[in-house]
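Chemist: model this:
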Amino acid sequence: MEYRKLGKTDLNVSRLSYGASPLGSVFRDISEDDGIRTVHTAIDMGVNLIDVSPYYGLTKAETVLGKALKGIPRDKYILSTKAGRYGAEYADFDFSEKKIRSSLDESLNRLGVDGVDILFLHDIEFGNLEQIFNEALPCLQALKQEGKVRYIGVTGYPLKMFSETIKQADIDCILTYCRYALYDNSLANIIPSFEEKGVGIINASPTGMGLLTNRGAPEWHPGNQQLLDACQKAVKLCQSQGVDITEVALQYAIDHPAISSTLVGTANPVNIVKNIEWAEKPVNQALVKEIRKLFDNVPVVWPSGYPENQD
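Modeler: Below is the predicted model:
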């Protein structure tokens, strides 16, 4: 497993990392035992960054992850969790200092640890930016000074949110999803601004929340029909060449040298092994070029959060 430095932190994170949302049965009902074995397999194979959130499965993912981490030496993994998002509705977001502090305490209890390496504000496009910058981020800074968290950052979908945050606040890293993938690599346009400030980049969902899989996108996917159709063409193109599109999507996403780590999520031990093995192989650049052409002139971005916070 290759390791990369996360921005200006002292964390060396595995190029492929584990996204624990499936432990909350977010995509399908899972076997808790399978989920725990998946975490153990990932760590045994060199994955050292694990990301979770109280939102995933409404605290179930953190609870199951806590069971999986029991007995594993703390220096074997780098742990990140989030605060601010607790459900699917706008009313389920709370970026107040009081809630962030209680949320972190509850997360630490579920995870069975004394502190986390990274605490993120979760999907800040659903918050009031005045509160984000004047209350929530100062709270994270205070928690960092108090030693409850080592590093801080924000997550979200609109790239505009990251650009605005690094202008107004001192953060250590960002967690972006679906914005550096085969169908949309627009994150690359703003990477130099992160590098300039030493802000580390963690990328999530290289398949675009199921778009670039043989199974296809779930019914709830927010992408438009043109995007869904183009992704199906990409799947068929790969199938015609005897290739699993998820393999190409993963290899493409982790190939950017400025992206420290890419999160993959599964609750199946066999799948995590497959993902790690794929990550060790070089990407087929000719096939990538063919796939990328399918998305020319296709609208690839969907709305997320308050209108004023969207790209």
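
Chemist: use CA for all of it now, contacts and neighbours both
Modeler: OK.

Chemist: quick check: longest strand in this protein by residues?
Modeler: strand 149-156 (DSSP state E).

Chemist: which helices and strands does that one pack with?
Modeler: Strand 149-156 sits against strand 116-121, helix 137-146, strand 173-177, with contacts defined as 3 or more C-alpha pairs under 8 Å, 6 or more residues apart in numbering; DSSP states H and E.

Chemist: check contacts around the one residue sitting closest to the centre of the chain.
Modeler: Centroid-nearest residue in the chain, with C-alpha atoms, centre = their mean: Ala204, separated by 3.3 Å. Ala204 sits next to Gly19, Leu175, Thr176, Tyr177, Cys178, Thr262, Leu263, Val264 when contact means C-alpha atoms under 8 Å, 6 or more residues apart in numbering.

Chemist: now Glu247
Modeler: Counting by C-alpha under 8 Å, 6+ apart, the residues that Glu247 touches are Asn275, Trp278.

Chemist: now it: how far from Ala279?
Modeler: From Glu247 across to Ala279, the span is 8 Å (C-alpha to C-alpha, to the nearest Å).

Chemist: compare with the first, here's sequence two:
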Amino acid sequence: MNQDYGQLRNQLGRLGFGGTGVGNLYRAIPDEQAAGTVEAAWDAGIRYFDTAPHYGLGLSERRMGAVLAGKPRDEFILSTKVGRVLVPSPATRNTRDPEGFDVPAEFRREWDPSEAGVRRSIEQSLERLGFDYIDVAYLHDPDVYSMEDAVKSALPALEKLRAEGLVRAIGVGTNTAGAALECVEAADLDLLMLAGRFTMLEQPGSDGRPGGGLLDRCLELGTGVVSVGVYNSGILAKPELPSDAHYNYSQASEEVLQRARQLAGICKEHGVELPTAAIQFPFRHPAVVNVTVGASRPEQIRNSAGRMSSEVPEELWRDLQERGLIAA
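Modeler: Sure thing, here's the model as predicted:
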């Protein structure tokens, strides 16, 4: 194990803060609200903060860096991502970002998996964040662009940056279990940020898709898993499911809704709210070292912190397994 990562892993804590919401995902929020949300995460004891150039075309990095600049640098872990380099786009500056963030499209995202591109991305992120170093660099969504580029170029570039001491740890962030497994096998990764693929509704391999042995393989290799998207785009985020719940960024099917309602009902039988079980579920696998959640309001992150510290009886998990609703 990378010695620096061994120390870093102990600092992650169980709950991390993800920067999509403070990057104006879906809707714009005021700077004061964004700052208050990051401060609330700190006050809740969170010491792992994750962001990316993709989130609000750099807005998330700028907002997060502004708040964390007032905190002791050795007391928190900061991660960002490479792969998408931001390039000025004067022609689109009067339009909105087409990729879901409510910000002006003053930049465009350019896939650059080369070593030069990875280094340029890190340099740009450090400038936006206002720090001299980041702790963790993830390759962001390689499956969206080119897995061949990821394996042949971007991952070796990250390994080189780690060897040079420019980052303490490296990893990959993806929402595809098969792509994650390919990257884990191709490089010496410290962390894997897995979005939405290890939740109460979905576990790798439970549906026969590639990546079924992903978490077991991570455990064998010593690659820690940071689980994100644990609410599957909102369907597991509330104790009572609305009829228009979203699953994986779109309207949930009736089949998925029925399964989620079953989960909620069994949780209720055990005196546990569905989102409380959902945020703690990933720790059922020993490869998972952290669960990171986003928030755009202070009360959201305080609520998540409270759910993470709530007690969930072992009997609930056994009951869900026996009814075939979660994998053993």
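
Chemist: can you give me the strands in the first structure?
Modeler: 3-5, 12-14, 16-19, 49-51, 78-83, 116-121, 149-156, 173-177, 200-204, 261-264.

Chemist: so who does the closest residue to Tyr55 of the second structure other than its chain neighbours touch?
Modeler: Spatial nearest neighbour of Tyr55 of the second structure, chain neighbours left out: Gly23 (5.0 Å); criterion: C-alpha to C-alpha, 6 or more residues apart in numbering. Residues in contact with Gly23 of the second structure (C-alpha under 8 Å, 6+ apart) are Tyr55, Gly56, Leu57, Gly58, Leu59, Ser60, Glu61, Arg63, Phe101.

Chemist: tell me which of these persist in the first structure.
Modeler: Of these, the ones still in contact in the first structure (both residues aligned by TM-score structural alignment, their matches' C-alpha atoms under 8 Å) are Tyr55, Gly56, Leu57, Gly58, Leu59, Ser60, Glu61, Arg63.

Chemist: am I right that the second one is in contact with Ala28?
Modeler: No: Gly56 of the second structure is beyond contact range of Ala28, at 9.6 Å (criterion: C-alpha atoms under 8 Å).

Chemist: so between the two, which is more surrounded?
Modeler: The neighbour count for Gly56 of the second structure versus Ala28, taken as other C-alpha atoms under 10 Å, is higher for Gly56 (28 against 16).

Chemist: what's the distance between the more buried one and Thr20 of the second structure?
Modeler: 8 Å.

Chemist: now swap in Thr199 of the second structure and tell me
Modeler: 19 Å.

Chemist: all helices of the stretch 101-250 of the first structure, in order?
Modeler: In the stretch 101-250 of the first structure, the helices defined using DSSP state H, counting those that start in this stretch lie at 129-131, 137-146, 159-168, 191-197, 225-240, 245-254.

Chemist: return the set of buried residues in the longest one.
Modeler: In terms of neighbour count (16 or more other C-alpha atoms under 10 Å), helix 225-240 of the first structure has its buried residues at Leu227, Leu228, Ala230, Cys231, Gln232, Ala234, Val235, Lys236, Leu237, Cys238.

Chemist: tell me the counterpart of Gln7 of the second structure in the first structure.
Modeler: Alignment note (TM-score structural alignment): Gln7 of the second structure maps to Asp10 of the first structure.

Chemist: residues near its match, how many?
Modeler: Look at Asp10 of the first structure: counted by other C-alpha under 10 Å, it has 10 neighbours.

Chemist: which position in the first structure pairs with Ser146 of the second structure?
Modeler: Matched to the first structure by TM-score structural alignment, Ser146 of the second structure sits across from Asn128.

Chemist: ugh, wrong one, I meant Val226 of the second structure
Modeler: For Val226 of the second structure, the residue aligned by TM-score structural alignment is Ile202.
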